[in-house]
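In: Any chance you could fold what I've pasted below:
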Amino acid sequence: MEILRFAHIILRDFVVHKVVVRKIATGAWTLSVNPGRSACLNGSLQLDRNISRSTFSVEPSVKESTALIYRCHGEPSQVVTLETLKLPPLRSTSVLVKMLAAPINPSDINMIQGTYAILPDLPAVGGNEGVGQVIEVGIEVKTIKVGDWVIPRDAGLGMWQTAVVLSADDLVTVPSDIPVLSAATLGVNPCTALRMLSDFEDLKPGDTVIQNAANSAVGQAVIQIAAAKGVQTVNVVRDRPNLQKLTDGLKAMGATCVITEETLRRPEMKEIFKSYPRPKLALNGVGGKSATELLRHLQSGGTMVTYGGMAKQPVTVPVSALIFKNVKIRGFWVTQWKRDHKHDDEALHSMLEELCTLIRTGKLSSPACTQVGMLDFHKALHSAMKPYTSMKQVLVM
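Out: Next up, the predicted model:
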């Protein structure tokens, strides 16, 4: 016990072969060890004997992280900067993650602008979504091991950085046998699409769903998941110069029908619904007049679910739709769903496994992505905010 006696004499910490011995205020000696190493001093002091694990804290093997940080709210191009952060100590319930890829989502932009429903304390690292690989774990972590791929459970954790130390409870493992881009974009848009298709109407093969913003990441996931379930989709997009190319791409994913916002308002919609049953479910990511038109085409008793508001206009519901068609108006936010199921790991893992099965079988692909290095973040932010884009910007580490 030579190390303990020496420590007792000089009353300070020692690190010997990555074993930390210290005396805490209670007078009890504590021991911390790098994950994967057993601890034994002269064969007499074991890791699981008379050790206060709550005081576990060691320097992570990666000391710094390159991160995209904003210190005030505003336009992303003006307030986001690339900085070097010192990583905090690795505690007993923490994990050290090397980030692999992290997309730039509309919610990220809204957070930076200060317009999102939840806002992290400033200064903050951007990014609500991404995938990383675990390279160290705390001694009390049982659900995650070194080498696992992980994604965040909740928003606001800051994924735009090369490495991060987080509580194990803030992460969920995902299979490493799916493409990195699919894993990086798994936790928000595909989850939103699956929950909306599953939780509001009992859809059967042959039923119809109508949606606007069909070329968005959520819209693309809706098309693919619905097609896998045998559900038809009427997909509304804004008119644009490359409309035919976009239409062909969405149909290749499984879209039944692709129309423009202008067509949605025209009498020929009656002809479209001679070929398909009227929709049970409408998915609104735009708001304004587009949402009102979706409502007009719902069958009696159908549901419109609003998950976004790109037009930044309110949803107007015709009185006739409520009285004579008894439509239901609902909202959905995947962050709230995850918080409501915070203690239901089975529900979360079941959802992710269903999505990963679709990915493995080629029925669900990631949205079209442009991979961008951290140094080119200004270009990525600029591209992410362009209108008429179906290309998701993904930061690769």
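
In: C-alpha only now, for contacts and for neighbours.
Out: Fine.

In: Can you list the helices and strands that the helix ranked longest in the chain packs against?
Out: If you go by DSSP state H, the chain has its longest helix at helix 345-360. Counting contacts by 3 or more Cα pairs under 8 Å, 6 or more residues apart in numbering; DSSP states H and E, helix 345-360 is packed against helix 189-199.

In: Can you check what angle separates the helix it packs on from helix 345-360?
Out: 110 degrees (axes from the mean of the first three to the mean of the last three Cα atoms, to 10 degrees).

In: List of residues touching helix 189-199?
Out: 203, 217-219, 221-222, 225-226, 283, 305, 332-334, 351-352, 355 (Cα atoms under 8 Å, 6 or more residues apart in numbering).

In: structure for this one too, so we can compare:
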Amino acid sequence: MQQAAARVLRGARTPQVLSPPVRTPQVLSPPVRTLPVRARSAPAGSAPLGLLYERHGEPAAVVQLKDLEVPKLGDCDVHVKMLAAPINPADINMIQGTYPLLSPLPAVGGNEGVGEVLEAGRRVTALKPGDWVIPADAGLGTWRTQGVFPEKMLLKVPSDISVLCAATLSVNPCTAFRVLADFESLVPGDSVIQNAANSGVGQAVIQIARASGIKTINVVRDRPDLPKLVERLMALGADHVITEEMLRKPEMKDIFKSIPRPRLALNCVGGKSTTEMLRHLQPKGTMVTYGGMAKQPVMVPVSAFIFRDVRLRGFWMTQWRKDHVQDQESVAAMMDSLCQLIRRGQLTAPACTEVPLQDYRAALEASMKPFVSSKQILLL
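Out: Okay, the predicted model is just below:
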């Protein structure tokens, strides 16, 4: 069973082994009611709209809601009606001009979302009208009601999952899946420690790890509503939820009386949180950095390298997709495993606030606040 669970995290096509060895925890549904997407989507015959920016700057100042032209459908193109699209930190950074990947200006914002195929070109083989699709890579420009895209820029997803899960599938769950799968050969009973545990990736890590029998130690910032946050993460399947301050206290030893020290640490913050989290890694363990929300450097004691031989790695989902553009089997296996978890209720979308397209300015301003734990979902 341990070998089977390890194969799943490496991208194997046997999703049934993701069933946890313990009782599946009750997972939280988004607190906001999901309205019927088709009723909220723009009619196919109406003039398409999009959130366009012609220069870089603060999103609320430079993004404008404008009419868009839909290009003529080419032989290898697909006409898509977008259903919903989240606002992610990377979307904000791209508009600000600070992200490593920038779209040519003028550009439509949004890297993630889900749409329905309206029409396919005569040489399109994998998609047909009615199929649901998500971006195959970043930079698609999903904050629009309609668009025409090359088939190779889209991935088909099942339409029997919720629209919120589909709209938020291509970034955070995929990142969580890969950081759990690609850096350490984890087996049931192993443990992982992560900061920013209430982020989109953090919540996905908790749920995927729980489904594979892997224990999680989840670090969050102290806050007035900390008990509610702890309760929510525990309901998702977290084994331990602690504050950054607790990382430096002797009480951490009590955690390791029941579970082993982690072989893998996941860092999305930087600064002191990362340094203290690193101290709890097993010798020869690995810390993977996939974000830097504190905008502070990763500081590592020399002793961690010399006496414990820890490894520091980095991960960027966009780069992984580029490296695996010719390896569609790995992409398909990952998507299959994630969709199976969603169907079984073991992987849910983060808590979402649904925002009509016309209210995009408020959504952008909310998303620019640091450490926002809820996503803004544009209904298109």
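
In: Please state their TM-score.
Out: With the length set by TM-score structural alignment, normalised by the length of structure 2, the two chains reach a TM-score of 0.87; 337 aligned residues with a Cα RMSD of 1.0 Å.

In: sorry, back to before: looking at the contacts of helix 189-199 of structure 1, which has the most residues close by?
Out: If you count neighbours using other Cα atoms under 10 Å, the busiest of those is residue 222, which has 33 neighbours.

In: so what does the helix or strand hosting that residue touch, helix or strand wise?
Out: Per DSSP states H and E, residue 222 of structure 1 falls inside helix 217-228. Under the contact definition 3+ Cα pairs under 8 Å, 6+ apart, helix 217-228 of structure 1 sits against helix 189-199, strand 232-237, helix 243-253.

In: Out of the ones you listed, indicate the one that is most buried.
Out: The highest average neighbour count among these, using mean count of other Cα atoms under 10 Å, belongs to strand 232-237 at a mean of 25.

In: what's the mean distance for that one versus structure 2?
Out: On superposition with structure 2, the mean distance recorded for strand 232-237 of structure 1 (mean Cα distance after the TM-score superposition for structure 1) is 0.3 Å.

In: So the aligned residue in structure 1 for residue 93 of structure 2, which state does it fall into?
Out: Using TM-score structural alignment, the equivalent of residue 93 of structure 2 in structure 1 is residue 110. Three-state call for residue 110 of structure 1 (DSSP: H, G, I helix; E, B strand; the rest coil): helix.

In: State the number of residues packed around residue 110 of structure 1.
Out: What residue 110 of structure 1 shows, counting by other Cα under 10 Å, is a neighbour count of 18.

In: and if you look at residue 128 of structure 1?
Out: 24.

In: One more: residue 50 of structure 2?
Out: By other Cα under 10 Å, 24 other residues sit near residue 50 of structure 2.

In: That one and residue 108 touch, don't they?
Out: Yes - judged on Cα atoms under 8 Å, residue 50 of structure 2 makes contact with residue 108 at a distance of 6.5 Å.

In: Determine the residues that are contacts of both of these two.
Out: The contact lists of residue 50 of structure 2 and residue 108 share 143-144, where a contact means Cα under 8 Å, 6+ apart.

In: need the contact list for the equivalent of residue 145 of structure 1 over in structure 2.
Out: Correspondence of residue 145 of structure 1 to structure 2, assessed by TM-score structural alignment: residue 128. Contacts for residue 128 of structure 2 were tallied using Cα under 8 Å, 6+ apart; they are 117-120.

In: burial measure for the equivalent of residue 327 of structure 2 over in structure 1, as a count.
Out: With TM-score structural alignment as the criterion, the equivalent of residue 327 of structure 2 in structure 1 is residue 344. Using other Cα under 10 Å, residue 344 of structure 1 has 11 other residues around it.

In: Tell me how many other residues crowd the residue nearest to residue 310 of structure 2 when sequence neighbours are not counted.
Out: Spatial nearest neighbour of residue 310 of structure 2, excluding adjacent residues (Cα to Cα, 6 or more residues apart in numbering): residue 284 at 4.6 Å. Using other Cα under 10 Å, the number of residues around residue 284 of structure 2 comes to 15.

In: From residue 190 of structure 2, how far out is residue 284 of structure 2?
Out: 14 Å (Cα to Cα, to the nearest Å).

In: ok, now residue 333 of structure 2?
Out: Distance from residue 333 of structure 2 to residue 190 of structure 2, by Cα to Cα: 23 Å.

In: Name the residues that touch stretch 374-387 of structure 1?
Out: By Cα under 8 Å, 6+ apart, stretch 374-387 of structure 1 touches 76-77, 82, 104-106, 372, 391-397.
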